[in-house]
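Enquirer: got a sequence here, can you build the structure:
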Amino acid sequence: MRQLSLTLSLAFFLTAPALSVAADDTKPGQPGSAVAANRVACSLQPKAEEPADPSSTSAIPRAEKFIAREHFKEDIASSASVKISWLGATFAQRFTNKVEDDIGGASLQTYVLSTASSDKEILARLGASHESRLADVWCALTRQPNGNSGPLEINAKPNVFYVRDLAGELGAVDVLWGGVGWEIGASPVSDKPRWPAGTRVFSR
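Expert: Purely as a prediction, here's the structure:
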């Protein structure tokens, strides 16, 4: 069955004044300290098509899937929808065979770390809304396909998303602009303070 093509529908940024994650709990200098920045609204929606026969089953809307391997691939040609110069081996092994069923819209909150922090410290600060999807990562990348300005940092600071892999295990997916393309890696959730101050973290 032919898959419907995907078109990107990106909504505007909802910019809010910088707020601490928890006014009475997150203080500058504490591990996992982060400051809320922009909220990003975006979605990947199936392209609408006119059915040849309105009475046939082809007229019934079908849920679209996000197939990671069709999007995340190394390509820095001018024709690439997103310039990706490097995919890490761990990302390729854990995430590229993943298929996500729900590609509806999402509103992602961005945070900027004020101190070096570990994954576990960040997750504790973010709470229950810490998870993102690969479709969310791709949505953000498509906003900045050539490293242009946008919600993702492009100044050699990492952008981190917490996504479940093919086995359902939570991992850290990091996206970094490398000058000629995006570099995308993945790693297990760690308790080591490896993300430097200035890292941008995305959550739902």
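
Enquirer: switch to C-alpha atoms for all contacts and neighbour counts from now on
Expert: Will do.

Enquirer: state which strand of this protein is the longest.
Expert: strand 34-46 (DSSP state E).

Enquirer: buried residues, that strand. List them.
Expert: Neighbour counts over strand 34-46 (16 or more other C-alpha atoms under 10 Å) mark 34-46 as buried.

Enquirer: same check, this time on stretch 158-171
Expert: Neighbour-count burial for stretch 158-171 flags P158, N159, V160, F161, Y162, V163, R164, D165, L170, G171 (criterion: 16+ other C-alpha under 10 Å).

Enquirer: which members of these are positioned in strands?
Expert: Counted as lying in strands by DSSP E, out of these, are N159, V160, F161, Y162, V163, R164, L170, G171.

Enquirer: turn those residues into TSV, including distance to S118.
Expert: As requested, those are arranged in TSV below (distance: C-alpha to C-alpha, whole Å):
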residue	distance to S118
N159	14
V160	11
F161	13
Y162	12
V163	16
R164	18
L170	14
G171	13
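
Enquirer: show me what contacts F13?
Expert: Contacts for F13 were tallied using C-alpha atoms under 8 Å, 6 or more residues apart in numbering; they are N38, R39, V40, A41.

Enquirer: alongside the first, I'd like the structure of this one:
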Amino acid sequence: MKSSPFLRLWLDKAGALLIVYGMIAAAVSIVLVLALNGFGANRGDVYDPFSSPGAPAGPLDKLKFAREPGNDKHYICEKPQTDAFIARDHFKEDITSTARVKMAWLGATFVRQFAAKVEGVDVTPLQTYILQSPANIDEFVGELGARDGVKLVDIWCLLRLQANGESGALQTTSLPNAFFVRDGTGALAVIDVVWGGAGWEIGASPIESRRTWPRGTRVFSR
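Expert: Have a look, this model is predicted:
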């Protein structure tokens, strides 16, 4: 039986509507799936389980660092009872029972850049971050805005609290604790502090070295 032109036109329109409805349904499904999977949350970001309303926005949201529990409280310790902090008087290799801080090794770069440094004794509140994947020094600076730098006296204060490798703000595993510090000439470097069993091992790497730091590094920043 031959269909009428009106019936053919109606069928064509109905088919077109079905196609349009199908496309709309598919689009809605895609939007729902993306929403459930965090579309708009920048899936390239590292999930930060410790974020808080007071957490800083910007570079820290982007790449490799996760804030630690209690990070909003900062780490700070009592300042030394001296008029000036002279690095060579505090950072010395000594693992005897009378050492104020057991230090098993000081790297040549650290000694060359920092042994002669003299600072004020005011300590700075520090925040901590855990490196979620390997990163080089440039990425450290880019994400943490570390241009201001931590002071040697800040590191010393933390070491005094864990003079014999006790638990505390500093990691006592084989993973490093990293600090950005300026030397006597104003050049920025990364100081790494690692507990070696017999004492603390302290080294330094210039910014230009592009050294890569392992996942799990604890980074201290102002």
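
Enquirer: in which helix or strand does D138 of the second structure reside?
Expert: In the assignment (DSSP states H and E), D138 of the second structure maps to helix 137-144.

Enquirer: next one: L7 of the second structure
Expert: Using DSSP H and E, L7 of the second structure falls in helix 5-36.

Enquirer: the first structure: matching residues for that helix?
Expert: The aligned range for helix 5-36 of the second structure in the first structure is empty, by TM-score structural alignment.

Enquirer: helices or strands up against that helix?
Expert: With contacts taken as 3 or more C-alpha pairs under 8 Å, 6 or more residues apart in numbering; DSSP states H and E, helix 5-36 of the second structure sits against no other helix or strand.

Enquirer: and it, how far from the chain's centre?
Expert: Relative to its chain's centre, helix 5-36 of the second structure lies at 49 Å (C-alpha atoms, centre = their mean, to the nearest Å).

Enquirer: what about the counterpart of A163 of the second structure in the first structure, which SS state?
Expert: Aligned by TM-score structural alignment, A163 of the second structure pairs with P145 of the first structure. P145 of the first structure carries the three-state label coil when classified by DSSP: H, G, I helix; E, B strand; the rest coil.

Enquirer: count the neighbours of P145 of the first structure for me.
Expert: For P145 of the first structure, the count of nearby residues is 18 (other C-alpha atoms under 10 Å).

Enquirer: now it: closest residue in space that isn't a chain neighbour?
Expert: Nearest in space to P145 of the first structure, with sequence neighbours left out and distances taken as C-alpha to C-alpha, 6 or more residues apart in numbering, is V82 at 4.2 Å.

Enquirer: tell me the secondary structure for the spatially most central residue of the first structure?
Expert: In the first structure, the residue lying closest to the centroid (C-alpha atoms, centre = their mean) is V137, at 2.1 Å. Secondary structure state of V137 of the first structure, per three-state DSSP, is helix.

Enquirer: kindly report the same for L141 of the first structure.
Expert: Under the three-state scheme (three-state DSSP), L141 of the first structure adopts helix.

Enquirer: what of G179 of the first structure?
Expert: Following three-state DSSP, G179 of the first structure is assigned to coil.

Enquirer: do the same with I184 of the first structure
Expert: strand.

Enquirer: what is the equivalent residue in the second structure for it?
Expert: By TM-score structural alignment, I184 of the first structure lines up with I202.

Enquirer: repeat that for A89 of the first structure.
Expert: Matched by TM-score structural alignment, A89 of the first structure corresponds to A108 in the second structure.

Enquirer: pull the number of nearby residues for that match.
Expert: The tally of other residues near A108 of the second structure (other C-alpha under 10 Å) stands at 13.

Enquirer: then the one 5 residues further on?
Expert: By other C-alpha under 10 Å, 18 other residues sit near Q113 of the second structure.

Enquirer: what do you get for the one 3 residues further on?
Expert: Burial measure for A116 of the second structure: 13 neighbouring residues, criterion other C-alpha under 10 Å.

Enquirer: now F91 of the second structure
Expert: 21.

Enquirer: circling back to that earlier point, pretty sure the match of A163 of the second structure contacts S78?
Expert: No. With contact defined as C-alpha atoms under 8 Å, P145 of the first structure does not reach S78; the gap is 10.2 Å.

Enquirer: any chance you could map the helices in the first structure?
Expert: 89-94, 119-126, 134-143 (DSSP state H).

Enquirer: tell me the most buried of those helices?
Expert: Of all the helices of the first structure, helix 134-143 carries the top mean neighbour count, a mean of 21, counting by mean count of other C-alpha atoms under 10 Å.

Enquirer: quick one: the match of A163 of the second structure from Q93 of the first structure, how far?
Expert: 23 Å (C-alpha to C-alpha, to the nearest Å).

Enquirer: same question for S85 of the first structure.
Expert: For S85 of the first structure, the distance to Q93 of the first structure - C-alpha to C-alpha - is 17 Å.

Enquirer: ok, A167 of the first structure next?
Expert: 11 Å.

Enquirer: equivalent analysis for V160 of the first structure, please.
Expert: Noted for V160 of the first structure: a distance of 18 Å to Q93 of the first structure, by C-alpha to C-alpha.
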